[in-house]
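Engineer: Below are the sequence and a predicted model for it; my questions follow.
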Amino acid sequence: MKYVPDATGDRHFAEDHTTDRDAVDGLLSELDEYAVEQALQIKEANDDVEITVLTMGGDDAKDALRKALSMGADKAAHVNDEALHGTDVMGTSLVLAKAVEQIGYDLVLCGMSSTDGVMGVLPALLAERLGVPQVTLLSEVSVADGTVNGRRDGDTASQRLSAALPAVASVTDQSGEARYPSFKGIMAAKKKPVLALDLSDLGIDPADVGLAGAWSAVDEVAERPARTAGTVVKDEGEGGRQLAAFLAERRFV
């Protein structure tokens, strides 16, 4: 799960062309809330299930962990290291894979994408690094008899998928609304353990992550152009023709 800048805030880039995360409030990525919800539903349907929520980020990322713990997760792990600044999705998948291996797992559940980077490939990269099968973009997910099962909805058809555990799965925003933390859950979250990890704990060379280890780089950024006034068409009998001409001029029709 990821702590991301609030999409409704005024977001900017820092001088090194990374997202300026200090200039805007952050929160648990909405798309990751669906993964937390599905993990909780799996726990309710199965005995002996323990949910650990994992994030990589700065000190403020603990707020995202606490949100998931207050929803009902059992414990959390937080990878926090200054050398992680500017890490791209390749480095992120490496860090998370090492952390997952250290924590231990049967099923890794992810959101379909992050709401800041919007890459959408992290679950697949994570499965590849762990050497386990992946069942991604599920709108329905369940676990039974050592197998994760799910439904992936496409534009023209739906697929039924399954994979033997251990595995990685991701869920979409169609999998079911995430529950709100109760007051009891919020109070209980304060006592739940949060494991602190850094790169040395995971045996990762700092040169493999951060801006220096990124596989991609942002060379230039520019402010979004200010919104200009639209064209007003007064319909005095020729409104339809004017609209058609406007669309044709811009090759929309």
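Structural biologist: All right, it came through fine.
Engineer: For the rest of this, base every contact and every neighbour count on C-alpha atoms.
Structural biologist: Noted.
Engineer: ok, residue 133 - how many residues close by?
Structural biologist: 18 (other CA atoms under 10 Å).
Engineer: Strands of the chain, residue ranges please.
Structural biologist: Assignment of strands within the chain using DSSP state E yields the ranges 3-5, 26-28, 52-56, 75-79, 107-111, 134-138, 140-144, 147-153, 158-164, 167-171, 194-197.
Engineer: Kindly reformat the ones you listed as a markdown table containing mean neighbour count and distance to residue 216.
Structural biologist: Converted to a markdown table, the strands of the chain look like this (neighbours: other CA atoms under 10 Å; distance: least, CA to CA, whole Å):
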| stretch | mean neighbour count | distance to residue 216 |
| --- | --- | --- |
| strand 3-5 | 23 | 20 |
| strand 26-28 | 20 | 24 |
| strand 52-56 | 22 | 19 |
| strand 75-79 | 21 | 22 |
| strand 107-111 | 24 | 22 |
| strand 134-138 | 24 | 24 |
| strand 140-144 | 18 | 33 |
| strand 147-153 | 19 | 30 |
| strand 158-164 | 15 | 32 |
| strand 167-171 | 26 | 24 |
| strand 194-197 | 15 | 25 |
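Engineer: And here is the other one:
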Amino acid sequence: MKVLVPVKRVIDYNVKVRVKADGSGVDLANVKMSMNPFDEIAVEQAIRMKEAGQADEVVAVSIGVKQSQETLRTALAMGADRAILIVATDDVHNDIEPLAVAKLLKAVCDEEQPGVVLCGKQAIDNDMNATGQMLAALTGWAQATFASDIQLDGDSAVVTREVDGGLQTIKVKMPAIISVDLRLNEPRYASLPNIMKAKKKPLDEKTPEEYGVDVSPRLQIVSTGEPDQRKAGVIVGSVDELVAKLKEAGALA
């Protein structure tokens, strides 16, 4: 079985994001970029499947700028077998929208015929949480989102999902799209020897035109701004005053 893992290049989660002075977007100048943390968990799970003899090959795919090569090399250093980079834009500020990404991944799935697609539940830069679901709709495959545990059972996958009420366990027939959550695993660090080996692993470059997909944006960002500063709290002298303040704030009906 082949496992396909989409990965995205995002601002490193340790970096404080700053908005451009003109409000046109986020400042990416001299900012450290890395693999989306949820995608890193997906790569780790795919590698564990291969180590357990449940998968034969792990293929990482990224869609975006040419610099996403670095992200794919990280996946290869972790243990992925090969990578596909679809260069969809030259501008690092141009974020390819989820529908376009899903269409490209659908084309890759048609070409690669994976048994399962493991992806992060969302990207930490735009928090869309849409690509996996859109891909499932386009392929017609089963989907399991927010996975905190994955067990393969023949031609099916038993997935434990994190939901508001607790945990939900479902069984989906493969091929399937599974989006992973934080508690699924702890991603490994790439060792220096594996980082060196990753440089020799195959990385194919493609373009959206080769797949016949239009990646023109459908959405327009009107403005970007910093969140409002948190206001200072107020010390109250009694329970009655506290209740009155809460009513003023609309917290109590």
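Structural biologist: Sure thing, it's come through. Quick caveat, the model's predicted, so the values are computed rather than measured.
Engineer: what's the TM between chain one and chain two?
Structural biologist: For this chain pair, the superposition-based TM-score is 0.83 by TM-score structural alignment, normalised by the length of structure 1; 243 aligned residues with a CA RMSD of 2.6 Å.
Engineer: Just put the strands of structure 1 in JSON lines and tack on distance to residue 208 of structure 1.
Structural biologist: Output for the strands of structure 1, formatted as JSON lines (distance: least, CA to CA, whole Å):
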{"stretch": "strand 3-5", "distance to residue 208 of structure 1": "22"}
{"stretch": "strand 26-28", "distance to residue 208 of structure 1": "26"}
{"stretch": "strand 52-56", "distance to residue 208 of structure 1": "15"}
{"stretch": "strand 75-79", "distance to residue 208 of structure 1": "15"}
{"stretch": "strand 107-111", "distance to residue 208 of structure 1": "23"}
{"stretch": "strand 134-138", "distance to residue 208 of structure 1": "25"}
{"stretch": "strand 140-144", "distance to residue 208 of structure 1": "34"}
{"stretch": "strand 147-153", "distance to residue 208 of structure 1": "32"}
{"stretch": "strand 158-164", "distance to residue 208 of structure 1": "31"}
{"stretch": "strand 167-171", "distance to residue 208 of structure 1": "23"}
{"stretch": "strand 194-197", "distance to residue 208 of structure 1": "17"}
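Engineer: which stretch among those strands comes nearest residue 86 of structure 1?
Structural biologist: Among the strands of structure 1, the nearest to residue 86 of structure 1 by CA to CA is strand 52-56 (11.9 Å).
Engineer: so that closest one matches what in structure 2?
Structural biologist: Under TM-score structural alignment, strand 52-56 of structure 1 corresponds to residues 59-63 of structure 2.
Engineer: What lies in contact with the matching stretch?
Structural biologist: Stretch 59-63 of structure 2 has contacts (CA atoms under 8 Å, 6 or more residues apart in numbering) with 2-9, 43, 68, 72, 75-76, 80-88, 96, 101.
Engineer: re earlier: the strands of structure 1: which one's closest to residue 96 of structure 1?
Structural biologist: The nearest among the strands of structure 1, by CA to CA, is strand 52-56 at 7.5 Å.
Engineer: Buried residues of stretch 37-46 of structure 1, list them for me.
Structural biologist: In terms of neighbour count (16 or more other CA atoms under 10 Å), stretch 37-46 of structure 1 has its buried residues at 37-40, 42-43.
Engineer: chain center to it, what's the gap?
Structural biologist: 19 Å (CA atoms, centre = their mean, to the nearest Å).
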